[in-house]
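Q: Everything below, folded, please.
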Amino acid sequence: MPHTEAVLDLSVIIVSFNTMGLLRNCLRSVLDSVKGISSEVFVVDNASHDGSPEMVKRDFPEVKLIENVTNTGFAKANNLALLEATGRYILLLNSDTVMPECPRQVIEYMDAKADIGLLGCRIVFGDGSLQYSAWRFPTLFQEWYYFSFDIIRIFIPAISRLKYRGIDYGHIADTDCVSGCCLFINGKLINLIGGFDEQFFMYYEDSEYCYRTMNNTNYRVVYFPYFQVIHYHGKSSNPQKATLRSFMAARYYFAKTKGERFSAVFVTACRMIWRFNLTILSIIQLFFRNIKVAGKIDMFRQLLSSVSLSSKEETENHETRADKFPASGCKYP
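A: Here you go, the predicted model:
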């Protein structure tokens, strides 16, 4: 695919899966906010069955809609739009967000600081509370703590804050990682490192992309608090499936950035704490019949079973599959 000159200031890419009401609100806010900026808006729909594609066609004919026949995941869906985007900068935006202000100041800031490859903004929840949208690169201990669930968290709650240590969310700062929920990308960066690794279905793809940026280029990753979006973060309808996907993504992240042995240590540590959780909860269930406890027992059993069954297959896939978004296919100067 030949290179073409970037002709717009901003390309906004929104990936959607069964979020029609939220997507409508998101698109309204985006189209209002980018007035006066040369821009284009993409929606990549991952085979929604709630009427989302039809709503986009009917209510937002100016939006460029890409319809997938299956749920391809977050990374691959974004890559499809990246191949068509013609903006100097690309904004990846979750469908469950609202963008109440114009991103012109971000574009001007990135123009003034040409060495910024990725820029994350201030993100708040619907109630106005801050969402941590910048963090340090994942470490084995911190991610093991995250996947330990209640048992360890009860006794050592302060560990959860280590990932965000030293980050002042009120000031511009260089950081390791920024959230893919609202992520500005310098189009020139994509020519250097390609798009997202499609091995990630969802989760950790933003951390890995930041890792690639920091380690393979001279571009910086920056947190910028003077542009804000509202994130109406929803819970997964299948928390067990979401947890497993998150774990497998973390496992692959470590395999890619630290090596297979490091990843194997992470997997072993998680299995150990899951078995410990399962043992404790099973003892509690003997004396106190509780639906919540029974649900957690079932979750740990499924996690242990699923991880064991998928270990060999996932390892083979990670070793043989390459990034499907080569830099030569990008359309940026």
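Q: use CA for all of it now, contacts and neighbours both
A: OK.
Q: Test my guess that residue 260 contacts residue 254.
A: Yes: assessed by Cα atoms under 8 Å, residue 260 is found in contact with residue 254 at 7.4 Å.
Q: more crowded one of the two?
A: residue 254 (22 against 18; other Cα atoms under 10 Å).
Q: Can you get me a residue count around the nearest residue to the more buried one once chain neighbours are set aside?
A: Spatially, and ignoring its direct neighbours in sequence, residue 254 is nearest to residue 263 (5.1 Å; Cα to Cα, 6 or more residues apart in numbering). Using other Cα under 10 Å, residue 263 has 21 neighbouring residues.
Q: helix/strand/coil for residue 263?
A: Recorded secondary structure, residue 263: helix (DSSP: H, G, I helix; E, B strand; the rest coil).
Q: Name all residues that make contact with it.
A: If you count contacts by Cα atoms under 8 Å, 6 or more residues apart in numbering, residue 263 has them with 251, 252, 254, 255.
Q: isn't there a strand covering residue 85?
A: No: assessed with three-state DSSP, residue 85 is coil; it does not lie in a strand.
Q: what sits in contact with each of residue 260 and residue 254?
A: Counting by Cα under 8 Å, 6+ apart, nothing touches both residue 260 and residue 254.
Q: Which of the three states applies to residue 256?
A: Assignment for residue 256 (three-state DSSP): helix.
Q: Distance-wise, check it relative to residue 143.
A: With the distance defined as Cα to Cα, to the nearest Å, residue 256 ends up 15 Å from residue 143.
Q: Over to residue 132?
A: 16 Å.
Q: again, but for residue 180
A: The gap separating residue 180 from residue 143 is 18 Å, by Cα to Cα.
Q: So for these two, which sits in the more crowded spot?
A: Neighbour comparison, residue 180 and residue 143: the larger count goes to residue 180, with 24 against 17 (by other Cα under 10 Å).
Q: another one to check against the first:
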Amino acid sequence: MKSVSIVTVNFNQPQVTEDLLKSLEVVNTYPDLEIIVVDNASKVNPVPNWQRTYKDIKFVRSEVNTGFAGGNNIGIREATGEYLFLINNDTEVTADLITRLVNTMEANPKIGLISPKIHYFDHPGMLQYTGYTPMNYYTARNACIGQFEEDKGQYDSLSGVTGYVHGAAMMVRRQALEKAGGMAENYFLYYEELDWCERIRKAGYEIHVDLSALIYHKESVSVGKRTALKEFFMNRNRILFIRKNAPGPTFFIFCCYFLATVVPRNLIHYIKNKEFSFIAVFIKAITWHFTNKADSDNLGFPLTR
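A: Take a look at the predicted model:
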């Protein structure tokens, strides 16, 4: 039986995280688990109470919000398992989820990263993820397969190699992690798991989805509220991902596409919807790349708790 380290990150959602811990205790049937919870600078530190309640779980507190990648990297550094399963705190597991993922990884040593099928928690039977299409590096566009569809097993034959894992639930082989390293923290939010897939592929491994394994995700089906922070990082990181992973000529063509198509489209959208404050945020997301290297740790956006 291979040891598995569960890593999850909490940020101002203690009850949601506790629901996940209960799911791992009550529902999960995989025996050899190490559970690590990273609190990413929540306003109220839940760790002391958790340490008194959950004696067998490792809790780590960061006094700085290090984002999705940084929080997971903190947990990764604490993990001892042969496989590491990074899951959002707003997920709940199914009984044989971890067993199925481990068995699939054991059967194919080429797999570096793998995700399960994901259903929306509030809409059981509705798909969120069954894999990703490859990235078009000229437009920085790809698609999530099956999202919002009723699960009738129509994609189950797609188990195997996929474009990218889903950041809500991804299991990594320790050997692949050691070769590729952790996630790039300068993304902070969005695109970091896609970049991680690219680096793990470059390290000689494959990216898979196992559609016999299922996890539930509490992310809303409705589109969440757009914020300045989200608008900044979605646009900055879209460019950053191509800048880091595409050849120079391809990046140049992407920049031409972005300036000719995305910039006017977004500006028209902001004006039409009277989202005038987003114009400066959007421009800042673009101009960040004129003053920062691709590996710069300058996030370019003021973060508040």
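Q: about what we covered before: going by neighbour count, which of the contacts of residue 263 of structure 1 comes out on top?
A: residue 252 (25 neighbours).
Q: any idea what that residue aligns with in structure 2?
A: Counting by TM-score structural alignment, residue 252 of structure 1 corresponds to residue 240 in structure 2.
Q: Now the aligned partner of residue 41 of structure 1 in structure 2. Nearest residue, chain neighbours left out?
A: By TM-score structural alignment, residue 41 of structure 1 lines up with residue 35 in structure 2. Using Cα to Cα, 6+ apart and skipping residues adjacent in sequence, the residue nearest residue 35 of structure 2 is residue 6, 4.7 Å away.
Q: Mind jotting down where the helices sit in the stretch 51-200 of structure 2?
A: In the stretch 51-200 of structure 2, the helices defined using DSSP state H, counting those that start in this stretch lie at 67-78, 97-107, 174-180, 192-202.
Q: Give me the distance between the residue nearest to residue 254 of structure 1 and residue 271 of structure 1.
A: 12 Å.
Q: surely residue 126 of structure 1 meets residue 232?
A: Yes: here residue 126 of structure 1 reaches residue 232: they are 5.3 Å apart, a contact under Cα under 8 Å.
Q: longest strand of structure 1?
A: The residue-count maximum for a strand in structure 1 (DSSP state E) belongs to strand 220-231.
Q: how far apart are that one and its match in structure 2?
A: Superposed on structure 2, strand 220-231 of structure 1 shows a mean distance of 0.8 Å to its aligned residues (mean Cα distance after the TM-score superposition for structure 1).
Q: about what we covered before: quick check, the residue nearest to residue 35 of structure 2 in a strand?
A: Yes: counting by three-state DSSP, residue 6 of structure 2 is found in a strand.
Q: which position in structure 1 aligns with it?
A: Match for residue 6 of structure 2 (TM-score structural alignment): residue 12.
Q: burial of residue 85 of structure 2, as a residue count?
A: Going by other Cα under 10 Å, the residues that sit close to residue 85 of structure 2 add up to 27.
Q: so what corresponds to it in structure 1?
A: So, by TM-score structural alignment, residue 85 of structure 2 is matched to residue 91.
Q: ok, now which ones touch that match?
A: By Cα under 8 Å, 6+ apart, residue 91 of structure 1 lies in contact with 10, 11, 12, 13, 182, 183, 184, 185.
Q: Please verify my assumption that the last one contacts residue 93.
A: No: in terms of Cα under 8 Å, residue 185 of structure 1 does not count as a neighbour of residue 93; the distance is 11.3 Å.
Q: These two: which has the busier surroundings?
A: Taking other Cα under 10 Å, residue 185 of structure 1 and residue 93 do not tie; residue 93 has more neighbours (26 against 23).
Q: Okay, the closest residue to that one other than its chain neighbours and residue 15 of structure 1: tell me how far apart.
A: With Cα to Cα, 6+ apart as the criterion, residue 93 of structure 1 has its nearest non-adjacent residue at 4.7 Å, and that residue is residue 182. Per Cα to Cα, residue 182 of structure 1 is found 12 Å from residue 15 of structure 1.
Q: quick one: the longest strand of structure 1 aligns where in structure 2?
A: With TM-score structural alignment as the criterion, strand 220-231 of structure 1 aligns to 206-217.
Q: Next: stretch 59-79 of structure 1.
A: Taking TM-score structural alignment, stretch 59-79 of structure 1 hits residues 53-73 over in structure 2.
Q: which residues sit against the matching stretch?
A: Contacting residues not belonging to stretch 53-73 of structure 2 are listed as 7-9, 34-42, 45, 47, 50-51, 74-75, 86, 182-185, 187-189, 192, 305 [Cα under 8 Å, 6+ apart].
Q: Could you pick out the buried ones from those residues?
A: 7-9, 34-42, 45, 47, 50, 74-75, 86, 182-185, 187-189, 192 (16 or more other Cα atoms under 10 Å).
Q: Which of those residues fall in strands?
A: 7, 8, 9, 34, 35, 36, 37, 38, 39, 40, 86.
Q: Let me have those in TSV, adding distance to residue 228 of structure 2 as columns.
A: Putting those into TSV (distance: Cα to Cα, whole Å) gives the following:
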residue	distance to residue 228 of structure 2
7	28
8	25
9	22
34	37
35	34
36	31
37	28
38	25
39	24
40	20
86	27
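Q: give me every residue that touches residue 48 of structure 1.
A: Here residue 48 of structure 1 is in contact with 16, 17, 18, 71 (criterion: Cα under 8 Å, 6+ apart).
Q: same deal with residue 140 of structure 2?
A: 238, 239, 242, 254.
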